[in-house]
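In: Take this sequence and fold it.
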Amino acid sequence: MSRLFKITAILAVVALTFTSCDKTKRNLQFMPDMYESVAGEPYAKSVVFTNGIEAQKPVEGSISRGHIPYEYPDTNEGYENAKQNLKSPLTAADLDSENAKNLYTIYCSVCHGKKGDGQGDLVKREKFLGIPNYKDRDVTEGSIYHVIMHGRNMMGSHASQLNEKERWLIVQHVQELRNNLLK
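Out: Coordinates of the predicted model:
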């Protein structure tokens, strides 16, 4: 009887192996949406909301994370308004002269020169002429920030390359250079 039991057990194991490894038929899925997600178009009309796609747009007047709005327009009036009213939000603890100098060297000195005298490498090579000397300009921290933000005359905007704090650090360094030139 023992021998018959062993043969039956072996045949049962072999039969189970062949039937359980059959890849042609699909296994039972208790939650099919968890295994195979239903694809949806993100901007398609939706029957869930009464106004269709409107529920997926940002709320009017909302500001994206990390973006700080700049309320002075890119006009002469905006420049003059920024020159008169815009002040640096940085505290004494936020000011970092070494970082400000590095940022100025990277983004500004190629045209304006390391001393702010308008004698940068591009001016010396006569690629650009007429770069202003900081000593000759009536500038404030607001006007400097506005020009970095929007650009002015031949200078383009650096708003996409510098965040708000970096712009204010460059403003600090430009003012230091201007004070050194005025001495």
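
In: Every contact and neighbour count from this point should use C-alpha atoms.
Out: Will do.

In: how about the strands of this protein, start to end?
Out: Secondary structure of the chain (DSSP state E): no strands present.

In: how many neighbours does the residue lying closest to Ala44 once chain neighbours are set aside have?
Out: Nearest non-adjacent residue to Ala44, counting by Cα to Cα, 6 or more residues apart in numbering: Ile53, 6.7 Å away. The burial count assigned to Ile53 is 15, neighbours taken as other Cα atoms under 10 Å.

In: one more to line up against the first:
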Amino acid sequence: MKKVYTLAVLMGLSSLLFSCQDKLKPNYQFFPNMYESAGYETYSESGAFKNGKEGQLPVQGSIKRGFVPYEIPNTPAGYLASKSITTSPLDSTAVDSEKAKELFEIYCAICHGEKGDGKGNLSKREKFLGVPSYADRDVSIGSIYHVETYGLNAMGSHANQLSQTERWQVAAYVLKLKSEL
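Out: Modelled structure (predicted):
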């Protein structure tokens, strides 16, 4: 009796496997582009753009939503002009001191030290020499923001890592550290 059941199960499985295959009538492909996509060469010309060569550029003078342009240029004169900015555009409720401290410890303390004394791990190991202490510098909140945005001397720009609001918050935190030194 067991052999009959086993034979029946095997016959049923084999009929299921071979009944779905018909070499004379191939299956339909819905959305064939998903199976056989066209290959494009990187940086090649494309008919998707107006002139066929380059992508569309934004309209002259347009800015992305939520972005506030920083009008001071990246020049020595611009740095001096930024020193005249003594107030942050953020109101007091927008400044989160805990978040500013966290951002400072992530991006700045490795060189400038947790207290802003210029004795961070990289300067202790002499990877970067001459990292200034905030106590020795004549800075304002605007000049700190300017340096965070464009960089100065060996310090690079942090505009890609920090948003505008975060840079203003870190600048306020740096002034707080300067007052404590």
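
In: Quick one: residues contacting the residue nearest to Ala44 of the first structure.
Out: By Cα atoms under 8 Å, 6 or more residues apart in numbering, the residues touching Ile53 of the first structure are 43-46.

In: Looking at these, which is nearest Ser97 of the first structure?
Out: Nearest to Ser97 of the first structure, judged by Cα to Cα, of the contacts of Ile53 of the first structure is Tyr43 at 47.4 Å.

In: For that closest one, give its distance to Ser160 of the first structure.
Out: Taking Cα to Cα, to the nearest Å as the measure, Tyr43 of the first structure falls 28 Å from Ser160 of the first structure.

In: These two - which one has more neighbours?
Out: For Tyr43 of the first structure against Ser160, the residue with the higher neighbour count under other Cα under 10 Å is Tyr43, and the figures read 11 against 7.

In: residues in contact with that one?
Out: The contact partners of Tyr43 of the first structure, taken as Cα under 8 Å, 6+ apart, are 53, 56.

In: Check Gly116 of the second structure too.
Out: 109, 133-134, 174, 177-178, 181.

In: hmm, try it at 7 Å
Out: 133-134, 177 (Cα atoms under 7 Å, 6 or more residues apart in numbering).

In: Between the residues you listed, which sits nearest Ser84 of the second structure?
Out: For the contacts of Gly116 of the second structure, the nearest to Ser84 of the second structure is Tyr134 (17.5 Å; Cα to Cα).

In: from memory that closest one sits against Asp117, does it?
Out: Yes: counting by Cα atoms under 7 Å, Tyr134 of the second structure does reach Asp117; the two are 6.2 Å apart.

In: can you count the residues close to Gly66 of the first structure?
Out: By other Cα under 10 Å, neighbour count at Gly66 of the first structure equals 7.

In: same deal with the one 10 residues further on?
Out: Using other Cα under 10 Å, the number of residues around Asn76 of the first structure comes to 10.

In: repeat for the one 5 residues further on
Out: Residues within reach of Asn81 of the first structure, counting by other Cα under 10 Å, total 16.

In: What is the burial count for the closest residue to it other than its chain neighbours?
Out: With Cα to Cα, 6+ apart as the criterion, Asn81 of the first structure has its nearest non-adjacent residue at 7.4 Å, and that residue is Tyr72. Other residues within reach of Tyr72 of the first structure, judged by other Cα under 10 Å, total 16.

In: same deal with Met11 of the second structure?
Out: Counted with other Cα under 10 Å, residues neighbouring Met11 of the second structure total 12.
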